[in-house]
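# prediction below, plus the sequence it came from.
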Amino acid sequence: MAFKFEADWLLEGSCSKKVATLWSINKHLNVPDRLVVMGQGLKSWAARVKKDKNCLLKILKQRLNDLYSAHPSDTKMVDIIEAKLDYGIAIDKEEIYWSQRARSNWLQFGDQNTKFFHNFASYRQCLNRVRCLKDYLRIEHTKNMAMMHTTISYFIDLFSSSNSKRANEIYNYVTPKILASTNDKLGKDFQEEEIGLAVKEMGTTKAPGPDGFHALFFSISGR
């Protein structure tokens, strides 16, 4: 399964430290390769965290039940409040996890229904799955590799010019609409501030790149 950064990882206290460690020990690699290695490291780290988190939820729930069953007292009330806070934080992490998959903004309205997010995410995955593609000969392909080659061939053909010489003749009759000064600005190198602003204006958990890291990761890490 391809790597994808999860928004709820940012709620784990060890996440930022893990990211910093993985980034610093791979300084000899270029940025894309460092991100790939970081993704592999975070995937292993997340598997351990998830196992610990599942155990923690059971422990917190049992603790809360035990406190409710105990003889009431002022001390027990304080313990119950603390236990409910701990359990609530753990549940919030689950909600963020499933809301990212559901791509829903309903979490901000206080909907605490993890089962709903789980079902909605599964439903979206089913709808978005491409099961078959036809090539230019109308031959159907259902294998992943064959569908990938069919897609690549389609767009290569779509964006390839069949008569570039004729196109150059047509361009001579097109009046330029972009000023030379504007064109100079468009041709300049991107500045660090511009990149940071663009990332922060993106949808936080939408459209991750090939490396699996979405805008939220970069906007938080780049502060």
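Good, I have the coordinates.
# please count neighbours and contacts with C-alpha atoms only from this point.
Noted.
# please report the distance of the residue of the chain positioned farthest from its centre from Tyr97.
What lies farthest from the middle of the chain is His71; by C-alpha atoms, centre = their mean that is 46.2 Å. Distance of His71 to Tyr97, given as C-alpha to C-alpha, to the nearest Å: 36 Å.
# for Ala7, same thing?
Between Ala7 and Tyr97 the distance is 7 Å, computed by C-alpha to C-alpha.
# can you show me the strands along this protein?
Secondary structure of the chain by DSSP state E: the strands cover 133-134, 140-141.
# put this next to the previous one:
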Amino acid sequence: MRWRRLFPEANVQHLPRTTSDHNPIKIKLSSHFVASPHLRPFRFEAMWMQHEQFNEFISDVWGQAAGSALDKTYQLVQPLKDWNVNVFGHLKKRKACLLARLNGIQKALCRGSNTFLSKLEISLIEEYNCVLEQEAMLWKQKSRLQWLQEGDRNTKFFHLTIIIRRRRNKIERLKNNEGVWVEEAQDIKGLAMTYFEQLFSQEIVEHRDLTLPKLFLVIDSADLELLEKDIDMAEIKRSLFGIGGLKAPGVDGFPACFYQAQ
């Protein structure tokens, strides 16, 4: 586990056999591809909801937005990105800053008692614990492990599961129809597009004098009335709150926990 955390992008390649009856194994410590941060889609971070100013911020932005609920949700994306940078801040930097301040205060208290510094120390410890809770929520959301209990702050375990999942899902190369390995990003993209275009297309065949059998069931009037009834908002709410809060988000990048909380 420690090795995997040191080399999260490491991968194994099996080389052809030559003189031996065993395939040589080549371990590459880095990936062939480098991710582009500007191409990543927006993803809402559940840890933001633990910030004391979050609810007020969402209310202000939502009230100023126009259009449907979905339109307003999309209009939250850029303000949330700015709020994350300017208000919420970087977790590692916040942790380092709090620990540095606590270190200085505790050294000063060793030289003599000070009521102001003692109260400040308690306040900073509470803030530090809050940051730890936010960090645990970050890793829990990214790891997508639903069986862990609320309040578990085993961030090393969360981090490792994320590394393993990303490594398992990452494609380093593909073999084309000629049996040749393709490793360049554009070639892999083209190969994948060609495969799915062929998979989901077919030749058009004309069928003349086609007689369709009576395979469609008759829908009774009670079922038809059920299909035509008005939308029940209470039913929608029950469905929304029945979704796991940290399940994969929708196309807007917001998981169910955001709507459940707001």
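Cool, the structure landed. These numbers were taken from a predicted model, which means no experiment stands behind them.
# can you put the strands of the first structure in TSV and add mean neighbour count and distance to Arg34 of the first structure?
Below are the strands of the first structure laid out as TSV (neighbours: other C-alpha atoms under 10 Å; distance: least, C-alpha to C-alpha, whole Å):
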stretch	mean neighbour count	distance to Arg34 of the first structure
strand 133-134	15	34
strand 140-141	16	35
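# what's the closest of those strands to Asp184 of the first structure?
strand 133-134 (42.3 Å; C-alpha to C-alpha).
# residue in the second structure paired with Ile95 of the first structure?
No Ile there; residue 95 of the first structure is Glu. Taking TM-score structural alignment, the alignment pairs Glu95 of the first structure with Ala136 from the second structure.
# quick one: stretch 216-223 of the first structure to chain centroid distance?
12 Å (C-alpha atoms, centre = their mean, to the nearest Å).
# Tyr259 is in contact with Pro249 of the second structure, correct?
No - counting by C-alpha atoms under 8 Å, Pro249 of the second structure sits too far from Tyr259 to count as a contact (11.1 Å).
# for Ser10 of the first structure, what are its contacts?
Not quite, residue 10 of the first structure is Leu, not Ser. Ser16 (C-alpha atoms under 8 Å, 6 or more residues apart in numbering).
# distance-wise, check the aligned residue in the second structure for it relative to Phe196 of the second structure.
Using TM-score structural alignment, the partner of Leu10 of the first structure in the second structure is Met49. According to C-alpha to C-alpha, Met49 of the second structure stands 39 Å off from Phe196 of the second structure.
# ignoring the adjacent residues along the chain, who's closest to the match of Glu95 of the first structure?
Arg153 (5.0 Å; C-alpha to C-alpha, 6 or more residues apart in numbering).
# residue in the first structure matching the one you found?
Checking TM-score structural alignment: Arg153 of the second structure goes with Gln112.
# for the first structure, longest helix please?
Looking across the first structure with DSSP state H, the single longest helix is helix 31-69.
# just checking, what packs against that one?
helix 15-24, helix 74-102 (3 or more C-alpha pairs under 8 Å, 6 or more residues apart in numbering; DSSP states H and E).
# dump those into CSV; add distance to Leu35 of the first structure and mean neighbour count as well.
As requested, these are exported to CSV (distance: least, C-alpha to C-alpha, whole Å; neighbours: other C-alpha atoms under 10 Å):
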stretch, distance to Leu35 of the first structure, mean neighbour count
helix 15-24, 8, 14
helix 74-102, 21, 16
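# which residue lines up with Gln248 of the second structure in the first structure?
Just to correct that, residue 248 of the second structure is Ala rather than Gln. Per TM-score structural alignment, Ala248 of the second structure is aligned with Ala207.
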